[in-house]
Structure formats: structure tokens, C-alpha cells
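In: Next comes the sequence, and after it the predicted model I'd like to discuss.
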Amino acid sequence: MPLGRWVACLFLVAAALPGPAQARQICGKEVVAFDEMVVRIKADPGTEAAWISPAMMQIVDTKRLLIWTLAKPTGSQPAAYICRRIVQEGGAVTSIMTAECHGTQLGCDGIISRILAEQSRATAPFRQR
């Protein structure tokens, strides 16, 4: 096979290969294993962490106006991360929520629902004011 064809074949093969994987991010943090995620978030100045339950942690970042809820992986339950960015829009304060979970659709839906229910219970006294 002439050299030109080899180069053309190699180019086509290289173009078909996937590029480097994009690191997944949530609220500016690369998604990593649970323990490392906790360490990275808590390393930011202005963060305060508290356990909501034995399997869930909440970290408030007052400097960046973020509220993190992290679910520890247990058994068949995957690790899941929710970040709420507090923003002011049109004179009202609201939050923009993003979530990241690595597991089956059913497992991720279940843990995200549990996190949201836990957050709703935790913030209920503030909403009743």
C-alpha cells in the first residue's frame, strides 16, 4: 500500500478514536470519589460541614453562596452530590440546583430523591417564618 494511503488510514482511525475524557464537574469542582470530594470542598475558605445523617453530609460555602449535600456510597447506593448555588434574580433569592451521581438510573433517582427530602426536612423551620 502506498505511503499516502497508510497516512490516510491512520488519520481516519485516529479521528474515529474518542478523545480524552472530559472530567465531570459540579459547581466548579471535579467529580471524584466521596472522601476526596469532601476534602476538596472543605478546603475552600468559608465552608462549614455538618452530618445530616450517617450517610449524608451538608457543606455550606458562605463565600461562594453554595450549599452542598453529599451522599456517601453504601452497599448498592451510589455516591451522589447536589450543589445549590444561591442567586438573586429579579429581587428574589433562589437556588440553582445541579446533581451528579454515578450509578443506575433507578439508584441515582432514589438517592437524589432522598437527599432532596432530607434537605426539605432540614429547611422546613426556615420556610415557616
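Out: Happy to help now that I have it. Since the model is a prediction, treat every value here as computed from it, not as a measurement.
In: use CA for all of it now, contacts and neighbours both
Out: Will do.
In: Just confirm Ile96 contacts Arg85, I think it does.
Out: Yes - the criterion here is Cα atoms under 8 Å, and Ile96 meets it with Arg85 at 5.1 Å.
In: So for these two, which residue has more residues nearby?
Out: Residue environment comparison for Ile96 versus Arg85 gives the larger neighbour count to Arg85, 17 against 10, counting by other Cα atoms under 10 Å.
In: Grab the nearest non-local neighbour of that one.
Out: Among residues not flanking Arg85 along the chain, Leu66 sits closest, at 4.7 Å (Cα to Cα, 6 or more residues apart in numbering).
In: And whichever strand or helix holds Ala50, what's buried?
Out: Assigned by DSSP states H and E, Ala50 falls within strand 47-53. Residues of strand 47-53 classed as buried under the neighbour-count rule (16 or more other Cα atoms under 10 Å) are Thr47, Ala49, Ile52.
In: Included below, for side-by-side comparison, is a second structure:
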Amino acid sequence: MEQITYGASSGIFKTEKSTILKCPFPGSEADLRCEQQAYELLGRHSRIARYYGRFNHVGCELEYYQNGCIDKIAEALVYVHSKGIIHGDLRTPNILVTDSFDIVLADFASCCIDGLKVSTVTNTARYRPPS
């Protein structure tokens, strides 16, 4: 496995079968459990990163999107909000592009589900509104 990037709560590794594994940093396991719960509640949707399930009880296995990330995401947010979930960390690295150049939303580690903040991760400082 090759580490391709990292986020606030996890390292992200590319597997040989075109998936990624998100492995939590020590102390961030609750954040990844929150993300797993969000993916499980959302199910399959064309604008949400494909979730394959839990990895070693704490990690997430997701589809790998080799074309990076970009803009057309409003449709994904309407769907996420309809399920009672607030993403909590919407920024360009969490918006991915599929092989067919479709857009999907990923990284639900900072989400709120039904108004409850389960995660301890706060959104990325560079993307927060000025205080």
C-alpha cells in the first residue's frame, strides 16, 4: 500500500484494487466511526464517494478517484442534507472526480448527523470563515 495523502484525522492509502483505505491517526478512531456511520446512512448515490465498508473495525475502504477533485457538488449536498447530515468540512480536497469525470463528495469525518456533532475534528483552518 502506498500513502497518497492524509487528512486531519487519518492517513489515506491506495490499494492494488483501485480503492483507498482511510486509517485513523491515534485518538481519531471516533471520527472515522462517525464517517462510517454517515456513509452507511447515505448508502449508494451517484454524487457520494463509493463506500465499500469498514476496514479492521476502525478504517474505511472507499473507491479511489484518480482524476482528483473539482466543483459541481450542490447535488451531493442536497442529498446529504436530505438525510439529516451536515458535511462539516466542505472544501476542494473532499470533492473528487470519477473516471467518467463525474463529481462525488467524500470525507464525512467532521459531519453532524441529525444535529449531533459526534466527531472531535474541526473543519480545516484555511477553509473556516473569518471569526
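Out: Noted; the coordinates are in hand. As the structure is a prediction and not an experimental result, all values here were calculated from the model.
In: what's the TM-score here?
Out: Once the chains are overlaid, their TM-score stands at 0.27 when taken by TM-score structural alignment, normalised by the length of the first structure; 60 aligned residues with a Cα RMSD of 4.8 Å.
In: Give me the residues contacting the strand holding Ala50 of the first structure.
Out: With Cα atoms under 8 Å, 6 or more residues apart in numbering as the test, strand 47-53 of the first structure has contacts from Ile41, Lys42, Met57, Gln58, Ile59, Val60, Asp61, Thr62, Lys63, Glu118.
In: can you rerun that using 7 Å?
Out: Strand 47-53 of the first structure has contacts (Cα atoms under 7 Å, 6 or more residues apart in numbering) with Met57, Gln58, Ile59, Val60, Asp61, Thr62.
In: Equivalent analysis for stretch 86-93 of the first structure, please.
Out: With Cα under 7 Å, 6+ apart, stretch 86-93 of the first structure has contacts from Leu65, Leu66, Thr94, Ser95, Ile96.
In: Quickly find the element holding Val60 of the first structure.
Out: Under DSSP H and E, the secondary-structure element containing Val60 of the first structure is strand 56-61.
In: The helix or strand following that strand vs strand 47-53, what angle?
Out: Scanning the chain past strand 56-61 of the first structure towards its C-terminal end, the next helix or strand to appear is strand 66-71 (assignment: DSSP H and E). Taking axes from the mean of the first three to the mean of the last three Cα atoms, to 10 degrees, one finds that strand 66-71 of the first structure is oriented at 40 degrees with respect to strand 47-53.
In: any idea of the angle the helix or strand just after strand 66-71 of the first structure forms with strand 56-61?
Out: If you walk from strand 66-71 of the first structure toward the C-terminus, the next helix or strand you reach (DSSP H and E) is strand 80-89. Our comparison of strand 80-89 of the first structure with strand 56-61, counting by the same axes, to 10 degrees, yields an angle of 30 degrees.
In: can you pull the buried residues of strand 80-89 of the first structure?
Out: Buried residues in strand 80-89 of the first structure, counted by 16+ other Cα under 10 Å: Ala80, Tyr81, Ile82, Cys83, Arg84, Arg85, Ile86.
In: one step back: now the contacts of strand 47-53 of the first structure as a markdown table including neighbour count and distance to Leu106 of the first structure?
Out: Supplementary listing: the contacts of strand 47-53 of the first structure in a markdown table, determined by neighbours: other Cα atoms under 10 Å; distance: Cα to Cα, whole Å:
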| residue | neighbour count | distance to Leu106 of the first structure |
| --- | --- | --- |
| Met57 | 18 | 22 |
| Gln58 | 22 | 23 |
| Ile59 | 20 | 25 |
| Val60 | 20 | 28 |
| Asp61 | 19 | 30 |
| Thr62 | 13 | 33 |
